[in-house]
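S.K.: Turn this into a structure:
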Amino acid sequence: MTDPVRQALALWGLEGATSEFVAGRENRVYRIRSDQCDFALRIKRPGYRTEAELLSELQWLDAMHAAGLSVPRPRPALSGALLETVGSHYVDLVGWLSGRPLGQSRDRLAIDDAPGIFACLGAEIARLHDACDAWRRPDTFTRCAWDLDGLLGDDPLWGRFWENPTLDPETRQLLQQFRQEAVRDLGAMGSCADYGLIHADIVRENVLVDGPNLRLIDFDDGGFGYRLFDIATALLKNIDEPNCGELQAALVSGYRSRRRIDEKMLDLFLALRAVTYVGWIVPRITEEHGADRNARFIRTARRLCSAYLGQPHRA
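M.R.: Okay, the predicted model is just below:
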């Protein structure tokens, strides 16, 4: 059987490079070590993104790198294309960024001066949003939208969370009620909302800490959305930290050091981010650890939706 990694590397003239598998979910990611430098080779899961969406992501990354952000920079193949195909898979190659992840989900944060890091992260997210607003996108640019329909419509981007088959009747009713009120409240924001291109997945694993520098990776779910959604995503996995309030204040303060933000609706976006995972996990429940993750996602969503609706929380 032909090795797709070797096939892909040949398209970039990297036949002599070594590869190491590092991650596999929506993409299979390999660290490529060559005489030039290190790269990340990404082999895409068929059907998850269209060719136009994948190319738009690479154009976006290239523009953000040109704007001075520390993001993976796409490398053109020998053909000059940013995106190639190997068999039924799209593949691309981006620069490998140094640093270690901010943390791992479910583990306690183990970093020095966590509030200081979160203040820097807030400022970096604001820099990203500023650069996105300043970028003149190609006419062909297309990405998903984390808008009202993408979050709460009949066919949300990450699935109909209120129909997760493992929900008990009480939790299902809670999520349906939250959906109804969230549609009303999100719709009321209207033109007052800060909306534009967002990363949409600023979890710990996608933030690399390299000394005083922070780097953002994995724009696979990036698209158009509410800027508060990025803030909520960066905070959600930290809500069980003993100093969660301090981390939230630091993140918002760091963002405000570069860009305006109205955090009055942050509780809504925390709950919105939580329920997306209840939909996302449905086709993945049977995977290893899927049932445990599903139960954890439901607990978090129940907690945050109850708080938003002003209802007693059932542990």
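
S.K.: okay, CA-based contacts and neighbour counts for the rest of this
M.R.: Noted.

S.K.: Could you look up the SS state of residue 209?
M.R.: Using DSSP: H, G, I helix; E, B strand; the rest coil, the structure places residue 209 in strand.

S.K.: which ones are touching it?
M.R.: Counting by C-alpha atoms under 8 Å, 6 or more residues apart in numbering, residue 209 touches 99, 100, 101, 102, 215.

S.K.: Please name the residues that touch the first one.
M.R.: Taking C-alpha under 8 Å, 6+ apart as the criterion, residue 99 is in contact with 208, 209, 210, 211, 215.

S.K.: Distance-wise, check the second one relative to residue 200.
M.R.: It refers to residue 209. Noted for residue 209: a distance of 19 Å to residue 200, by C-alpha to C-alpha, to the nearest Å.

S.K.: repeat for the last one
M.R.: Distance from residue 215 to residue 200, counting by C-alpha to C-alpha: 15 Å.

S.K.: which of these two has more neighbours?
M.R.: When neighbours are counted by other C-alpha atoms under 10 Å, residue 215 and residue 200 differ, and residue 200 comes out ahead with 26 against 21.

S.K.: Pull the contacting residues for the residue lying closest to residue 55 once chain neighbours are set aside.
M.R.: Distances taken as C-alpha to C-alpha, 6 or more residues apart in numbering put residue 83 closest to residue 55, at 6.4 Å, once the chain neighbours are dropped. Residue 83 sits next to 54, 55, 76, 77, 90, 91, 92 when contact means C-alpha under 8 Å, 6+ apart.

S.K.: isn't the third one right next to residue 95, touching?
M.R.: This means residue 76. No. With contact defined as C-alpha atoms under 8 Å, residue 76 does not reach residue 95; the gap is 10.9 Å.

S.K.: what's the closest non-adjacent residue to residue 64?
M.R.: Counting by C-alpha to C-alpha, 6+ apart, residue 64 lies nearest to residue 131, which is 6.6 Å off, once chain neighbours are set aside.

S.K.: and that neighbour, how many residues sit next to it?
M.R.: Neighbours of residue 131 (other C-alpha under 10 Å): 19.

S.K.: in what helix or strand does it lie?
M.R.: With elements taken from DSSP states H and E, the one containing residue 131 is helix 114-134.

S.K.: To compare against the first, here's the next sequence to fold:
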Amino acid sequence: MSDLIARALPVYGLPPDTPLTLLNRSENETWRAGPLVLRLHRQGYHTKAEIASELAWLGALQDLPGLNTVRPLTGAQGLVTEVDGRFLVAFAPIPGQELQPGDDLARWFAPLGEITARLHLHARKWTPPPGFTRKRWDVETILGPHPHWGPWRQAQGLDPQAEALLSRATEALAARLTAYGTGPKVFGLIHADLRLANLMVDGDTLSVLDFDDCGFSWWVYDLAAALSFYETDPRLPDLIARWVDGYTRIAPLRAEDRAMIPSLIFLRRVLLTAWLSTRADSDTAQALGGPAYTQGTLQLAERYLTDGLRDFHP
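M.R.: Okay, the predicted model is just below:
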């Protein structure tokens, strides 16, 4: 892929011999190219219109008070570059380090709640441009027969007994989410992937990266995404409480929404269990995937059926 990235450099006014460094291989590939960060999109996932829509929202978020986000940059082809049938976009680098599971997460979850509330307030009032299109993250597209990130039944380490358990749990989950609904009070345009790898810390500043999965989902799903890959960590009840505290400093959070937090955390865990199987080539899957992650999902499924993950209620 470095050859393809090199061919895109002139589009951004960079010489062909600009040093290239692969930063991450997840859903997409992220490269450092001199003064820029380039994202090479996975083939067959987002359309050009979807990518342009992501960048339209990201552009509208620039320089809002209390919100620090990555800044998209324009090349000779506009915001979205196409080379050999692949889409690339460019961003200005952000100083700092990604948050890690071993960091003092309690320090950052109230600020993250504030940031999330600001994103939601903006999305509720913003009028998208004509042609705006982003994926939905709902019962059908996560748990249905043709999910965006693949079926959870392909997860590693699932025997028939485990599959039956997870089937019962996801049926109960789908029923609760369907009853919760998708009206504007509970559902709208969100980041949808506020996991630690997409949060940059520089001193006292927390910045949000990678809107690649932004789309239409439940507002509180943004909290569930922030807990990605460590949903069984004993710190979760405290982190949830801190996030809620930060969120409600900026925007209200109804009792009905708080009550759905455990269900949405379980939904995210099931989604990631599927993703780790269908994206086994990613750095994330190689570091975190496999039967052990599936076993953690089964533990949550058992608890979900037993008490609805009551420990996660803020």
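
S.K.: related to what we said a few turns ago, which residue of structure 2 sits opposite the residue nearest to residue 55 of structure 1 in the alignment?
M.R.: Under the alignment by TM-score structural alignment, residue 83 of structure 1 pairs with residue 80 in structure 2.

S.K.: just residue 202 of structure 1 next, same as before
M.R.: Under TM-score structural alignment, residue 202 of structure 1 pairs with residue 194 in structure 2.

S.K.: for that match, what are its contacts?
M.R.: Listed by C-alpha under 8 Å, 6+ apart, the contact partners of residue 194 of structure 2 are 208, 222, 223, 225, 226.

S.K.: same question, residue 51 of structure 1
M.R.: Residue 51 of structure 1 touches residue 90, counting by C-alpha under 8 Å, 6+ apart.

S.K.: And it? What does it align with in structure 2?
M.R.: Alignment note (TM-score structural alignment): residue 51 of structure 1 maps to residue 48 of structure 2.

S.K.: now for residue 249 of structure 2: what does it line up with in structure 1?
M.R.: Counting by TM-score structural alignment, the partner of residue 249 of structure 2 is residue 257.

S.K.: now swap in residue 265 of structure 2 and tell me
M.R.: By TM-score structural alignment, residue 265 of structure 2 lines up with residue 270 in structure 1.

S.K.: What strand or helix carries the residue positioned nearest the centre of structure 2?
M.R.: Centroid-nearest residue in structure 2, with C-alpha atoms, centre = their mean: residue 193, separated by 1.1 Å. Counting by DSSP H and E, there is no helix or strand that carries residue 193 of structure 2.

S.K.: Next, the residue lying closest to it once chain neighbours are set aside: secondary structure please.
M.R.: In this structure, residue 193 of structure 2 finds its nearest non-sequential neighbour in residue 225, 5.2 Å apart by C-alpha to C-alpha, 6+ apart. Put simply, residue 225 of structure 2 is helix when judged by three-state DSSP.

S.K.: And residue 225 of structure 2? What does it align with in structure 1?
M.R.: Using TM-score structural alignment, residue 225 of structure 2 lines up with residue 233 in structure 1.

S.K.: again with residue 145 of structure 2
M.R.: Aligning on TM-score structural alignment places residue 145 of structure 2 opposite residue 154 in structure 1.

S.K.: any idea how far the residue nearest to that match when sequence neighbours are not counted lies from residue 228 of structure 1?
M.R.: Residue nearest to residue 154 of structure 1 in three dimensions, not counting chain neighbours: residue 160, with 7.2 Å by C-alpha to C-alpha, 6+ apart. Distance of residue 160 of structure 1 to residue 228 of structure 1, given as C-alpha to C-alpha: 21 Å.

S.K.: Compare the two (neighbour count), which wins?
M.R.: Per other C-alpha under 10 Å, whichever of residue 160 of structure 1 and residue 228 has more neighbours is residue 228, with 24 against 19.

S.K.: Cross-check the contact I'm expecting between the more buried one and residue 271.
M.R.: No. Using C-alpha under 8 Å, residue 228 of structure 1 is not in contact with residue 271, being 11.7 Å away.

S.K.: intersection of neighbour lists for the two?
M.R.: Common neighbours of residue 228 of structure 1 and residue 271 (C-alpha under 8 Å, 6+ apart) do not exist.

S.K.: follow-up on the earlier one: which residues touch the match of residue 265 of structure 2?
M.R.: 229, 232, 233, 235, 236, 304.

S.K.: in structure 2, which of those residues remain in contact?
M.R.: For these, the aligned pairs still in contact in structure 2 (both residues aligned by TM-score structural alignment, their matches' C-alpha atoms under 8 Å) are 229, 232, 233, 235.

S.K.: closest to residue 146 of structure 1 among the residues you listed?
M.R.: If you rank these by distance to residue 146 of structure 1 using C-alpha to C-alpha, residue 229 comes first, at 8.4 Å.

S.K.: which secondary structure element contains the closest one?
M.R.: helix 227-236.

S.K.: Name the residues of the following helix or strand past that helix that are buried.
M.R.: Using DSSP H and E, the helix or strand that follows helix 227-236 of structure 1 in sequence is helix 244-256. Residues of helix 244-256 of structure 1 classed as buried: 244, 247, 248, 250, 251, 252, 253, 254, 255, 256 (neighbour count, 16 or more other C-alpha atoms under 10 Å).

S.K.: Now distance to residue 313 of structure 1 too, for these, in JSON lines please.
M.R.: Below are the buried residues of helix 244-256 of structure 1 laid out as JSON lines (distance: C-alpha to C-alpha, whole Å):
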{"residue": "244", "distance to residue 313 of structure 1": "19"}
{"residue": "247", "distance to residue 313 of structure 1": "23"}
{"residue": "248", "distance to residue 313 of structure 1": "21"}
{"residue": "250", "distance to residue 313 of structure 1": "27"}
{"residue": "251", "distance to residue 313 of structure 1": "26"}
{"residue": "252", "distance to residue 313 of structure 1": "26"}
{"residue": "253", "distance to residue 313 of structure 1": "29"}
{"residue": "254", "distance to residue 313 of structure 1": "31"}
{"residue": "255", "distance to residue 313 of structure 1": "30"}
{"residue": "256", "distance to residue 313 of structure 1": "32"}
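
S.K.: What lines up with residue 174 of structure 2 in structure 1?
M.R.: Checking TM-score structural alignment: residue 174 of structure 2 goes with residue 183.

S.K.: Measure how buried that match is and give me the count.
M.R.: Under the criterion other C-alpha under 10 Å, the count of neighbours that residue 183 of structure 1 has is 15.

S.K.: Over to residue 161 of structure 2?
M.R.: If we define neighbours as other C-alpha under 10 Å, then residue 161 of structure 2 has 9 of them.

S.K.: Check residue 104 of structure 2 too.
M.R.: 10.

S.K.: now residue 165 of structure 2: how far from residue 49 of structure 2?
M.R.: Taken as C-alpha to C-alpha, the span from residue 165 of structure 2 to residue 49 of structure 2 is 39 Å.
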